[in-house]
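coords please:
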Amino acid sequence: MSRSTTDSASSVTLPTPKERRRLREALALSEEQVAEAMGVTKATVKAWETGRSSPRGRKREAYAKLLGASEAAEATRASSGASGTPPGASGASSASGASGASASAKPDREPQPAPSPAPAPVKPVPREPVLPSVNVRPKAAVKRAAKPPGAPSAVRAVAPGPARKGAPKPQERLKPAAAEPAPAPEPARPPAAPGLTPEQAFDALYAYAAPGLVHQTYLLTGRRRLSRESVEYAFHHAWEHWPEVAVDADPVGWVRAAAYEYALSPWHRLRRAHKHPDSPPTEANRRALLAALLELPPPYRRTVLLYDGLGLDLPDTAAETEASTPAAANRLLHARTVLGQRIPELAEPEALHRRLRALVSEAPTATLPAARVVRTGSERRTRRWTRTALGVTAVLICVTAFTAATAPTRYLPVEVPGETVNGVPVRGGPQKLGPEDVELRDRLRSQPNPGPERLIPSAE
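So this is what the prediction gives:
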């Protein structure tokens, strides 16, 4: 591959990870189909859609063509050039912008007919995706992708799953939400003026999102102290990775995911301060709803809060909980069923959506430290961990050097000194001969024994 080809392939702009998932579902493609078309594994495609990695080289260009992102970028540049507006002046690009651009009109000029047109990348005919638990058509997915971030989804439909206790009937499909005067959706990011320093941008994000996140985390855990600790940890983590958070399409979602993961960690059960939830509120309706939420498993509780409480659509909810769209839909169905059984007036999805929306949008009352305290605490903790790591590394190096310097060059077996052993019998056999015994022995050997003649055999 030449250098020019590599540079052109690497310059292809890909949509955000959430938008990649939306575009794939809009084309009615599964992860296995995309992996087979790109020549990679399903895990690699999942990593591309969660943002853990991105394709490079020719695969990046092919992936952009498969999703239709390159055509959308060319159409946007052509329309901005025709109107005399410089690229990027029409507003910041968001996760829904790429899908909206792909559905926009092409340039005005008519393509010249060619006798042998170049083969275009084959795209599958849009069809209804076969999902075990989601009733989402490609057109609905395209409309959802074209909506601005944070807009409440009108799709409340989830296809039938396997028959089980508490699950809806196979013919049941959740109805679209009734047209109701819903509150205005919250923006995905705080308003930020150009030219802000990293510290000012972090302080603005903290002041905008921290109080609401503490209230949401309390609804997830039922523990006020743990909710404040989770939000502080999330913002500590965000300041440590601020270059990544600053360019993220949804920084509030980034911090929210970190706070939820920390708050729902099962290790908090081993801490005495967070072993039991706090005392429930005095209001009967809130107490019943919070008790019913806390009875749900943590993934189900998080899914219903994101979907019905915050108004995220199903793909965004699945991406934030790191689950597939069918799994998120099944969790949502189960959570709604359990909440409807516990609180009969919330059996309808619209009623549950209104109650959770009102509960989430309550004015937070938690007192949090200042943003500067959170930033300095994060920096202090980073310095402490860095110094600890350097100290441990230096100690290991010193111990290794001392051991290498003092170790013997060859092995010398250790000689064990003799010891007196008791209980062993005296050595047997004849005793040592004295002088008289030696003289008698010599005389017996030299002189024959007096007495009768011995019988000596003769040779005759």
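
going forward, measure contacts and count neighbours with C-alpha atoms only.
Will do.

tell me where the stretch 351-460 of the chain has helices.
Along the stretch 351-460 of the chain, counting by DSSP state H, counting those that start in this stretch, helices occupy 371-406, 435-446.

could you export the ones you listed as CSV, including mean neighbour count and distance to Ala75?
Listed next are the helices of the stretch 351-460 of the chain as CSV, based on neighbours: other Cα atoms under 10 Å; distance: least, Cα to Cα, whole Å:
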stretch, mean neighbour count, distance to Ala75
helix 371-406, 13, 42
helix 435-446, 10, 127
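
one more, so I can put them side by side:
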Amino acid sequence: MTQAQLGARVGVSRETVRGWETGRSTPAGREREAYAKLLNAVAREKGMTAGQGTTRPAQSAQPAQPAQPGSRRAVVVAKPGGAVSPAVGTVKETAQEAAQEAAKGAPQEIPQEAAAEIPEGTAEETPEGTAAALTPAQAFDALYAFCAPALVRQTYLLTGRRELARESVERAFQLAWERWPEVARDRDPASWVRAAAYEFAVSPWHRFRLRFRHPEPPAADAADRVLMAVLLRLPPSHRRTLLLYDGVGLGLPETAAETEATTPAAANRLMGAREAVAAHLPELADPEALHHRLAELASTERLRAAQPSAVRLGSERRARFWTRAAIAFTVALIGSTALTLRTAPTKYEPPVPAGETVRGVPPRMAPGALSEAEQELRAKLREELQDGPERLVPLGR
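I've put the predicted structure just below:
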């Protein structure tokens, strides 16, 4: 069934279906119900059981393929569609070693059929009955043991800092554990974690952290130092596109989807990054040579990821801390509101205004010198008798 046919049956456009399948968006509401009913109907038509298909329990995206005895492979992030690139990954972990690492922090022992490699594709490749035997913690530990070693090396190529690479991977897996039901049902959980690690690693806020203001010791080999310097001179978006396409081995559409860009934009970034690398290192103009050179550069650094149990406990501690902080803030807000209501007056009392200086009234003036007419009048008044029988009367004119 094509994406257009699927969209017509669900009632959405082909672009919406493509967004669901690439992980850019998630169906919700009626679209989610219609999508689930359609997939269940298709599964029943093919004679599949109710637990298989795309609607899977939280433990579906787990390792379940048995590995060949003595086989070795590069532990790297699986590409959508099943193809796995050996670039930018460790070449010394076997399937049994990854399963043993995953079992260290698990509450129960991982079953024998689960102690194998992660399937090189989506969760639908897991054999029936294997996923149900794993608890969420065991499933997370298996995914971590499969992805973390190579992802630390990839993030080192992206940032050039060993400590930041380890921190980015741990933060990405802690976020995945917090959202484990969503990640476990994702069609490519490894890509989900990789995208989260890359986003944290290239964040511009790291430049303000004191621990990352000083450069780290460079690589021992001179050629490795030159290649790392060339990579770090690239813009973060170009560097990330080059690492995904020529390092991890993703296709151009998958690279564009993971970097949240259009396919032409991703192609332009890739070509610009290749030209910049070839300008300083002409021997790496061939994409195949660049691919192997990135793998060698990542393998030379002895970068070890933390134990999966420590990552899970760190995620749980962070979740408890923020939960308690939110509760404390809510309690403080409620207490301050109650105190305000308790102490606030019940009626309005107008405030007494402060005294003001009255302006516009002329100042008091002392009497000045008398004029000649006033002096004559005063002399005349003084000459007349004040208490005699005569009285002063006005004279008519």
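
turn the helices of the stretch 351-460 of structure 1 into TSV, including distance to Gly222 of structure 1.
Listed next are those as TSV, based on distance: least, Cα to Cα, whole Å:
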stretch	distance to Gly222 of structure 1
helix 371-406	23
helix 435-446	106
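
out of those, which is closest to Leu205 of structure 1?
Closest to Leu205 of structure 1 of the helices of the stretch 351-460 of structure 1 is helix 371-406 (Cα to Cα; 9.2 Å).

so where is the closest one in structure 2?
Using TM-score structural alignment, helix 371-406 of structure 1 corresponds to residues 308-343 of structure 2.

average distance between the matching stretch and structure 1?
Once fitted to structure 1, stretch 308-343 of structure 2 is off its aligned match by 1.2 Å on average (mean Cα distance after the TM-score superposition for structure 1).

what's the neighbour count on Ala348 of structure 1?
Slight slip there: residue 348 of structure 1 is Glu, not Ala. For Glu348 of structure 1, the tally of surrounding residues (other Cα atoms under 10 Å) stands at 15.

what does it align to in structure 2?
In structure 2, Glu348 of structure 1 lands on Asp286 (TM-score structural alignment).

all helices of the stretch 1-150 of structure 1, in order?
So, for the stretch 1-150 of structure 1 - with DSSP H, counting those that start in this stretch - the helices run 3-10, 17-26, 31-38, 42-50, 58-67, 69-82, 97-103, 138-146.

ok now the helix or strand just after the last one, how far from the chain's centre?
In other words, helix 138-146 of structure 1. Going down the chain from helix 138-146 of structure 1, the next helix or strand is helix 198-221, by DSSP states H and E. The chain centre lies 20 Å from the centre of helix 198-221 of structure 1; the measure is Cα atoms, centre = their mean, to the nearest Å.

and the contacts of helix 198-221 of structure 1?
With contact meaning Cα atoms under 8 Å, 6 or more residues apart in numbering, helix 198-221 of structure 1 is reached by 189-190, 192, 224, 226-228, 230-231, 235, 239, 242, 252, 256, 259-260, 263-264, 277, 290, 293-294, 298, 301-302, 305, 360-361, 363-366, 368, 371-372.

mean offset of it relative to structure 2 (after superposition)
Helix 198-221 of structure 1 sits 1.2 Å off on average (mean Cα distance after the TM-score superposition for structure 1).

residue range for the following helix or strand past that helix in structure 2?
Downstream of helix 198-221 of structure 1, the next assigned helix or strand under DSSP H and E is helix 224-240. Per TM-score structural alignment, the counterpart of helix 224-240 of structure 1 in structure 2 is residues 162-178.
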